[in-house]
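1. Predicted structure and sequence below. I'll ask about it afterward.
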Amino acid sequence: MILESILAFLHLSAIFALIVFSTSEAALCRSEWMNARIVERLVRVDRIYWIALIAIVLTGLARVVWGIKGAGWYWTNWLLHLKITATLVVIALSLRPTLRFRRWQGALQSGGTLPAEAEVTQVRKMVMVNTHIVPLIPLAAVFLARGFGGR
């Protein structure tokens, strides 16, 4: 029971961290605010975002393997597969903004160039789409934890 509680706490903490840092990226990624400090901050925030995303995956797997319900119960539940799919979509959608932030940082360090307004707007839209998908994962988790979707 203690292990289950600790794993749930760590998993939820990682989800909350992901939401905080995803929202921070969306707030910072605005063309009217873009400057050298914002580019550097976006890269740092994005690193923490990825740490949270990796923590979500690892703690989620730990809950499946060592959780009270057991791996057999989880793997037969379609809601777990929905969560995994949504998480993979979030990971895939997160790659492009990450690469752009790093490219912006490289351009800034090599020549002092800031990204174009259109590119910042495009990246912000990608971050916003991702930010709106993330809450669906804990929604599925709530139903999963209460036994929905099982056979």
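-> Good, I have the coordinates.
2. Please count neighbours and contacts with C-alpha atoms only from this point.
-> Noted.
3. Settle this for me: Leu114 is touching Glu32, isn't it.
-> No: using C-alpha atoms under 8 Å, Leu114 makes no contact with Glu32, being 11.8 Å away.
4. higher neighbour count, the two?
-> For the pair Leu114 and Glu32, the greater number of neighbours falls to Leu114 (18 against 10), based on other C-alpha atoms under 10 Å.
5. With adjacent residues omitted, what lies nearest to that one?
-> In space, Leu114 comes closest to Leu108 once its chain neighbours are excluded; the distance is 6.0 Å by C-alpha to C-alpha, 6 or more residues apart in numbering.
6. hmm, what's the outermost residue in this structure?
-> Gly111 (30.8 Å; C-alpha atoms, centre = their mean).
7. max-length helix in the chain?
-> Under DSSP state H, the helix in the chain containing the largest number of residues is helix 78-111.
8. Just list what it packs against, helices and strands only.
-> When contacts are defined as 3 or more C-alpha pairs under 8 Å, 6 or more residues apart in numbering; DSSP states H and E, helix 78-111 sits against helix 36-66, helix 117-133, helix 136-145.
9. here's the one I want to compare it with:
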Amino acid sequence: MLESVIRYCHFLGIFVLFAVLVAEHLLIKRRLTAEEIHRLARLDALYGVSAVVVLLAGLGLWFWVGKPAAFYSANPVFHAKLTLFVIVAALSVFPTVFFLKHRRTTRESVPVPPIILIAIRLEMLLLLIIPLLAVLMARGVGLG
């Protein structure tokens, strides 16, 4: 039962993470008002919480419940999946820093650097690849 709960938390975290990222993408513009930045900063905080849930549940599945850790550790597809997750996390730093820096702005509007939109779009693209890698891994692709 514990494995099911952890797996459910992992999936729920993934769904929330992607949904929030799509919402950020839909809400971001070339210029943002203080209210829009505040809204995006709150969404980005939820994105961070969901990423932590995904990470912790994933570590639980890897080391604590389910298949032995060696099943995952020896699989290059799993390593590719982890690498993409780390790249997504690194890309998320750009929007997070921007939203935190400007969340208390008193200016009428703030210009959004193009790198913010690029980072969000790259995150979405890479997140679309991770489930494919998970399916391949579950099918044994990458094991000897």
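-> Sure, I can see it. From a predicted model like this one, the values you see are computed outputs, not experimental measurements.
10. what's the TM-score for these two chains?
-> Once the chains are overlaid, their TM-score stands at 0.92 when taken by TM-score structural alignment, normalised by the length of structure 2; 144 aligned residues with a C-alpha RMSD of 1.5 Å.
11. still on that earlier bit, packed most tightly, which of the helices and strands packed on helix 78-111 of structure 1 would that be?
-> Of these, the one with the most neighbours on average (mean count of other C-alpha atoms under 10 Å) is helix 36-66, at a mean of 18.
12. Identify the residues contacting the residue farthest from the centre of structure 1.
-> Gly111 of structure 1 makes no contacts at all, as judged by C-alpha atoms under 8 Å, 6 or more residues apart in numbering.
13. ditto for Ile91 of structure 1
-> Residues near Ile91 of structure 1 by C-alpha under 8 Å, 6+ apart: Leu53.
14. quick one: what's aligned to it in structure 2?
-> Ile91 of structure 1 maps onto Ala89 in structure 2, with residues paired by TM-score structural alignment.
15. that older thread, and the residue nearest to Leu114 of structure 1, how many residues sit next to it?
-> Around Leu108 of structure 1 there are 17 residues (other C-alpha under 10 Å).
16. Check His11 of structure 1 too.
-> For His11 of structure 1, the neighbour count with other C-alpha under 10 Å is 22.
17. so where is stretch 127-138 of structure 2 in structure 1?
-> Under TM-score structural alignment, stretch 127-138 of structure 2 corresponds to residues 134-145 of structure 1.
18. so which helix or strand takes in Gly147 of structure 1?
-> Under the criterion DSSP states H and E, no helix or strand holds Gly147 of structure 1.
19. between the helices and strands packed on helix 78-111 of structure 1, which gets nearest to Leu3 of structure 1?
-> Between Leu3 of structure 1 and these, the shortest gap by C-alpha to C-alpha is with helix 36-66, which sits at 7.9 Å.
20. Thr59 of structure 1: what's it in contact with?
-> Contacts here follow C-alpha under 8 Å, 6+ apart; on that basis Thr59 of structure 1 touches 7-8, 10-11.
21. re the thing from before, the longest helix of structure 1 versus helix 117-133: what angle between them?
-> If you take axes from the mean of the first three to the mean of the last three C-alpha atoms, to 10 degrees, helix 78-111 of structure 1 sits at 160 degrees to helix 117-133.
22. Surely Gly13 of structure 2 is in contact with Tyr47?
-> No: counting by C-alpha under 8 Å, Gly13 of structure 2 does not reach Tyr47; the two are 9.1 Å apart.
23. With that, I have no additional questions.
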